[in-house]
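Colleague: got a predicted model here, sequence first, then my questions.
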Amino acid sequence: MRLCNCIPFKPSTSSDCGSICPGVNVSFVNDDWSWNLECLPPYSKLSGPDNRTVIFNEIWSFGTAGIQGDKRLTRDTIAYWEVFVSHRVFGTALMFGIGAKQGYLYANDFCHMIGDNAHSWGLCHKGLLWHGSISVRFCEPFEEFKPTKIAMLFDGPAGTLRFWKDDQDLGIGFANMFEHHDGPFYPMVSSTAAKTEMTLGRRLQNTQRLRRLSDAAAISVLLNLTSRSAICDLPLPADSKRTLQQKWDDFRTSD
């Protein structure tokens, strides 16, 4: 694993991502994951549509609170997501990143929760990247008491995590992410400040991966059928049956 703030990156001329991820040659579709209620820390709450807003240290801050999303990030995942932060940008550490599964995300001290261990990677609002309790300078500190937007792109095949701040591309912050941990990882945010409010914005996923998953599911179904005609009896929409019939012709001998 290495921390880095300058990795050679060949820009792409593709417009698949529009202005969302300039220089990234990947097609995206909308995703619908949210914060995981099961790991909500004390003195915090979820609110808004689909629990997309988390409020940490709702009355006063007694330590560090964090939460993970319910989006699995694996070696074949390419995912983009945005986090909008309210004006309460201050304190020891507001952090954005990813980490391995954690069931309890609270500490009674003020720490850099995302990156304090070898299984999480985070960007602090003070412009530092953290991993394995080691930090390096990555960008300028965020302006305090000013709302901001942080965006991240997890590229599983490349093993990288890239950051944007207020639509400015900060570059790839972490590389070789599967070197010491096989995953899966999950999106994470944390805060030491009182009344910190963070809301999920756009969440996108790679359409190529979705096609691979769809193909794998279709093949699994076909392998359990004894004839092409059995597809007609499946409780599926007509277009799904036509797709399976086409795949039967591709992968199996017809009746």
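Modeller: That came through fine.
Colleague: C-alpha from now on. contacts and neighbour counts both.
Modeller: Fine.
Colleague: which residues in the stretch 101-250 of the chain form helices?
Modeller: With helices called from DSSP state H, counting those that start in this stretch, the stretch 101-250 of the chain shows them at 207-222, 238-251.
Colleague: now those helices as JSON lines including distance to Cys6?
Modeller: Putting the helices of the stretch 101-250 of the chain into JSON lines (distance: least, C-alpha to C-alpha, whole Å) gives the following:
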{"stretch": "helix 207-222", "distance to Cys6": "28"}
{"stretch": "helix 238-251", "distance to Cys6": "44"}
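Colleague: another one to put next to it:
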Amino acid sequence: MVQCHSELAALMLQGCEDYWAWSRKEKSHEVKLVGKRRETAHFHPKWSNGTAGVRGTRCLNYGTHYWEIRVSQRLFGTSMMFGVGTKDACLHMDSFVNMIGENDQSWGISHKGIAWHNGKGRNFTKPFRENESTTLGVLFDWQKGTLSYFKDGESLGVAFTGLNLVNQELYPIVCSTAAKTEMTLCRRRRMYHSLQDRCRAAIVAKLKEERHVDALPIPNRMRCFLKETMA
């Protein structure tokens, strides 16, 4: 757990802000995205009769990424989950299940403290207190192949290893079986890939919105390069 804290501290000091969001297209029909930058996922707006998920827009491969998810006070139900998955990971099921980790295409933990992958669960941490808001941090390190978690600033440790051996793109993913629950993206950071990436991050930090990039007198290829890191 000390190692997880040191890795996160290094990322906070040496990395940059990231601006990805929840995907408009890659989500369950039971997920409504809220906010100008699609940072809040609202699950089962009326009632729940299954499990709904949504994927993040950030590809995690070959980098180190950290993101925080603020979970609303309505924390309850069969399973609310947080993790990563491939493009083949399921985003909707008409039953109440632990959907992230239900097969070999995703890895995640539930609010009940169980770590799931390939249909198998194991005790990972204490169950979250229900009906009490919390902030969950997720640290993905491609080089080490690890997926670690933090809860309200405290390290829960490494939940999964070997993710650098996955030969498909991985993305953040969350899901919920509970009606009228919300998960909001808060802090998002990543390590730089190169000097070029560092320069891009400095520019994007000043612009943040795609319309500002479009207004720059630069070649289209450079515009596309800048937009790659934006939601």
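Modeller: Happy to help now that I have it. Only a predicted model underlies this, so the values are computations on that prediction, with no experimental measurement involved.
Colleague: quick one: closest of the helices of the stretch 101-250 of structure 1 to Ser191 of structure 1.
Modeller: With C-alpha to C-alpha as the measure, helix 207-222 is the member of the helices of the stretch 101-250 of structure 1 nearest Ser191 of structure 1 (32.3 Å).
Colleague: show me what the closest one is packed against.
Modeller: If you count contacts as 3 or more C-alpha pairs under 8 Å, 6 or more residues apart in numbering; DSSP states H and E, helix 207-222 of structure 1 packs onto helix 238-251.
Colleague: average offset of the longest strand along structure 2 relative to structure 1?
Modeller: The single longest strand within structure 2, with elements called by DSSP state E, is strand 181-190. Here strand 181-190 of structure 2, set against structure 1 after superposition, deviates by a mean of 0.6 Å using mean C-alpha distance after the TM-score superposition for structure 1.
Colleague: contacting residues for Thr196 of structure 1?
Modeller: Listed by C-alpha atoms under 8 Å, 6 or more residues apart in numbering, the contact partners of Thr196 of structure 1 are Ile55, Phe56, Asn57, Glu58, Val85, Ser86, Arg88, Val89.
Colleague: and the residue nearest the centre of structure 1, how far is that from Phe9 of structure 1?
Modeller: Centroid-nearest residue in structure 1: Pro187, 4.3 Å away (criterion: C-alpha atoms, centre = their mean). Computed as C-alpha to C-alpha, to the nearest Å, the Pro187 of structure 1 to Phe9 of structure 1 distance reads 23 Å.
Colleague: ok, now Asp116 of structure 1?
Modeller: Taking C-alpha to C-alpha, one finds Asp116 of structure 1 at 28 Å from Phe9 of structure 1.
Colleague: more crowded one of the two?
Modeller: More crowded of Asp116 of structure 1 and Phe9, by other C-alpha atoms under 10 Å: Asp116, with 17 against 10.
Colleague: please look at the more buried one and Ser133 and confirm they touch.
Modeller: Yes - look at Asp116 of structure 1 against Ser133 with C-alpha atoms under 8 Å: they come within range, at 4.3 Å.
Colleague: and Arg129 of structure 2? What does it align with in structure 1?
Modeller: Counting by TM-score structural alignment, Arg129 of structure 2 lines up with Glu143 in structure 1.
Colleague: Asn118 of structure 2 now?
Modeller: Match for Asn118 of structure 2 (TM-score structural alignment): Gly132.
Colleague: what number of residues lie near its match?
Modeller: There are 14 residues near Gly132 of structure 1, going by other C-alpha under 10 Å.
Colleague: with Asn176 of structure 1 as the reference, measure out to it.
Modeller: Distance from Gly132 of structure 1 to Asn176 of structure 1, counting by C-alpha to C-alpha: 14 Å.
Colleague: sorry, back to before: where in structure 1 does the longest strand of structure 2 fall?
Modeller: With TM-score structural alignment as the criterion, strand 181-190 of structure 2 aligns to 196-205.
Colleague: buried stuff in the matching stretch?
Modeller: Within stretch 196-205 of structure 1, the residues scored as buried using 16 or more other C-alpha atoms under 10 Å are Thr196, Glu197, Met198, Thr199, Leu200, Gly201, Arg203, Leu204, Gln205.
Colleague: cool, stretch 43-50 of structure 1 as well?
Modeller: For stretch 43-50 of structure 1, burial by neighbour count (16+ other C-alpha under 10 Å) applies to Tyr43, Ser44, Lys45, Leu46.
Colleague: where in structure 2 does it align, residue-wise?
Modeller: The aligned range for stretch 43-50 of structure 1 is 30-37, by TM-score structural alignment.
Colleague: aligned partner of Ala158 of structure 1 in structure 2?
Modeller: Counting by TM-score structural alignment, Ala158 of structure 1 corresponds to Lys144 in structure 2.
Colleague: return the residues in contact with its match.
Modeller: Contacts for Lys144 of structure 2 (C-alpha under 8 Å, 6+ apart) come out as Thr161, Gly162, Asn164.
Colleague: kindly report the same for Gly15 of structure 2.
Modeller: By C-alpha under 8 Å, 6+ apart, Gly15 of structure 2 lies in contact with Arg189, Arg190, Met191, Tyr192.
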